[in-house]
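*Asks:* Provided below for reference: sequence and predicted model.
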Amino acid sequence: MSPNPLKVNSKKEPPLYRQIADALLSGIRDGLFPVGTLLPGELELIERFKSSRHTVREALRVLEDMGIVKRQRGRGTLVISTEARPAFVQAVRDPRELFTYPENSAFRVLAEGSVGDDDHWPARIGDGVDENWARIAGLRTLHDGSPFCWTDIYVLPDYAAIAQQLGRTKRPVYEQIAETFGETVQRISVEICAGSLTGSRAKALQVDEGTPSLVLYRRYCGNGNRLFEVSVTEHPADSFSYSLEFNRGWQAAEHWSWSK
């Protein structure tokens, strides 16, 4: 029996999809799959690596993100390069690095209830939140009491008691939920959009009705990729800005460490 040229190295025991991607990348660089040719099909890779379809697809996604292959519907996975393409990336080691507020600011709870009680429940919150979720509303102010943003925090009903802890610490709500209820943050998504301040929000922030605003939606998923918190923070447009800095690096999830 001839040796399998795509043998998985299990010494370091990385995730299986990484092992598969590593083996395929070695095959590409060794000329087993030259540029312009197709990789073996998904079913063949599933059999060869004794893995699931999901795992094989994740390995191919990794190679596609690196710029090594291009997946084509109905045709297969085409090898387009032997080297990963450079990209510009932003490294975030801690979620708190996203949209941090001044150290001298504080959050003050103004209202508690359920989503069903909120006339301003934004449709943009999306799927996963229903009228039974708990809502905590409040203002973030500077040390002199000047308000600079309104925040609505929506959490699973079982986590409603977290409202009693807010204001006592400057730690983010998702951290307090993780510690108190045993959640593990698996994914955070952030959306920024334009809005305008009206009603009680405009009054609380001491601005005129219709003042342009910048709205941040943060969605936190935890154990089992379950959504457990959504926060909606609204700032008068002239009181908040956010800058991004990207450094040249290799497009990589968990940083590629592969070589020939």
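*Replies:* Structure's in. What do you need?

*Asks:* make it CA atoms for all contacts and neighbour counts henceforth
*Replies:* Fine.

*Asks:* Could you find the closest non-adjacent residue to Glu191?
*Replies:* Tyr217 (5.0 Å; CA to CA, 6 or more residues apart in numbering).

*Asks:* who touches the one you found in this structure?
*Replies:* Contacts here follow CA atoms under 8 Å, 6 or more residues apart in numbering; on that basis Tyr217 touches Ile125, Val190, Glu191, Ile192, Val230, Ser231, Val232, Thr233.

*Asks:* ok, now Gly113?
*Replies:* Neighbour list for Gly113: Ala134, Arg135, Ile136 [criterion: CA under 8 Å, 6+ apart].

*Asks:* mind listing what the residue nearest the centre of the chain touches?
*Replies:* Residue closest to the mean C-alpha point of the chain, counted by CA atoms, centre = their mean, is Ile188 at 3.4 Å. Applying CA under 8 Å, 6+ apart to Ile188 gives the contacts Pro95, Arg218, Arg219, Tyr220, Cys221.

*Asks:* Now do the residue lying closest to Gly195 once chain neighbours are set aside: how many residues are near it, please.
*Replies:* Residue nearest to Gly195 in three dimensions, not counting chain neighbours: Ser213, with 4.9 Å by CA to CA, 6+ apart. Counted with other CA atoms under 10 Å, residues neighbouring Ser213 total 21.

*Asks:* Structure two is appended below for comparative analysis:
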Amino acid sequence: MSAVTGIGASTAKPMENEIDVYPPSLAATPPRHLDLARTLMQEIVNGRPRIGEFLPTEAELCEQWNLSRYAVRQAIQKLTSLGMVSRQAGVGTRVISDRPRERYMQVMDSPADLAGYAKGTTLRTSSCERIQADPAQARLLRSDVGAEWLHIAGIRYGADAKREPIALVDIYVDQAYSRLPELGAVLSVPVYTMIEKEYGIKVTRVEQELQGLLIADAQAELLQVEDRSAGLRIIRTYFLRDKVIAVTTGVHPASRFSYLMSYQLTQDVR
């Protein structure tokens, strides 16, 4: 086994193929393991190391970047999730692709990452209308039947809107908070942030529910997947204290979307 070295925090060589837009999982601000992941990704894109070759060992990266082994493993996991490297115990981390695979991955380290999801995608709206909640919608929205809501429907795309869609989206906004001047045919920021800006409020709580489902009929056609394909439905409910002010649902094809949540644990030293 040979390892390619020379990937370090102080590398001064110019990068021939500069990456303009990182995948959403690498587009956040530090912690430093993201800096390492970005650098490794850039080096792989530039052919150093090449496909089939190995990254430096964890110990070497820890020394070069002055990071903990845990942080280095987080960086490698990011590249693994993007389909660029493959890890094998006792062997090493091998480069298997010089480009991230076409799959949208949402990374959640904190509630602030909810906004990052929309920033890395584009929502093309297909309808925007005021509705009176029917019984099924009332259960979803935790409201009375007949309550008035603004309903926005559309298709969400990744960074490259010319490629296949990543989700069918439905957004419901309580009538009292539905005057949103920034609504348009294309949305690139979360609707809940529009509500906060327009009404001078702050969402106090977000509940999130993940459901497995089969994507069928019209939904399968819109998402360009086979009928009855596996999918994931994400429901987010936004609260102002105890009042629901917005609900979003997204139906994602399993083949184009993954969802990663990480938690920083503290150890009780008593």
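*Replies:* Sure thing, it's come through. Since we're looking at a predicted model, the values are computed, not measured.

*Asks:* The equivalent of the residue nearest to the centre of the first structure over in the second structure sits in which helix or strand?
*Replies:* Taking TM-score structural alignment, Ile188 of the first structure has Val206 as its aligned residue in the second structure. Per DSSP states H and E, Val206 of the second structure falls inside strand 205-215.

*Asks:* can you pull the buried residues of that strand?
*Replies:* With burial defined by 16 or more other CA atoms under 10 Å, the residues of strand 205-215 of the second structure counted as buried are Leu213, Leu214, Ile215.

*Asks:* again, but for stretch 224-242 of the second structure
*Replies:* Buried residues in stretch 224-242 of the second structure (16+ other CA under 10 Å): Val225, Ala230, Gly231, Leu232, Arg233, Ile234, Ile235, Arg236, Thr237, Tyr238, Phe239.

*Asks:* What is the nearest of those residues to Ala59 of the second structure?
*Replies:* Leu232 (37.4 Å; CA to CA).

*Asks:* Make sure the closest one is indeed in a strand.
*Replies:* Yes: counting by DSSP: H, G, I helix; E, B strand; the rest coil, Leu232 of the second structure is located in a strand.

*Asks:* For it, give me its contacts.
*Replies:* Going by CA under 8 Å, 6+ apart, Leu232 of the second structure touches Leu210, Gln211, Gly212, Leu213, Gly250, Val251, His252, Pro253, Ala254.

*Asks:* ok, now with 6 Å
*Replies:* Gln211, Gly212, Leu213, Val251, His252 (CA atoms under 6 Å, 6 or more residues apart in numbering).

*Asks:* Please, where are all the strands along the stretch 151-260 of the first structure?
*Replies:* Secondary structure of the stretch 151-260 of the first structure by DSSP state E, counting those that start in this stretch: the strands cover 187-197, 211-221, 227-236, 247-250.

*Asks:* separation between Tyr172 of the second structure and Leu114 of the second structure?
*Replies:* Taking CA to CA, to the nearest Å as the measure, Tyr172 of the second structure falls 17 Å from Leu114 of the second structure.

*Asks:* next one: Lys243 of the second structure
*Replies:* Using CA to CA, Lys243 of the second structure is found at 19 Å from Leu114 of the second structure.

*Asks:* With neighbour numbers in mind, choose between these two.
*Replies:* It is Leu114, of Lys243 of the second structure and Leu114, that has more neighbours when counted by other CA under 10 Å, with 17 against 14.

*Asks:* Quick check: closest non-adjacent residue to that one.
*Replies:* Leaving aside its chain neighbours, Leu114 of the second structure sits nearest to Met108 (7.4 Å; criterion: CA to CA, 6+ apart).
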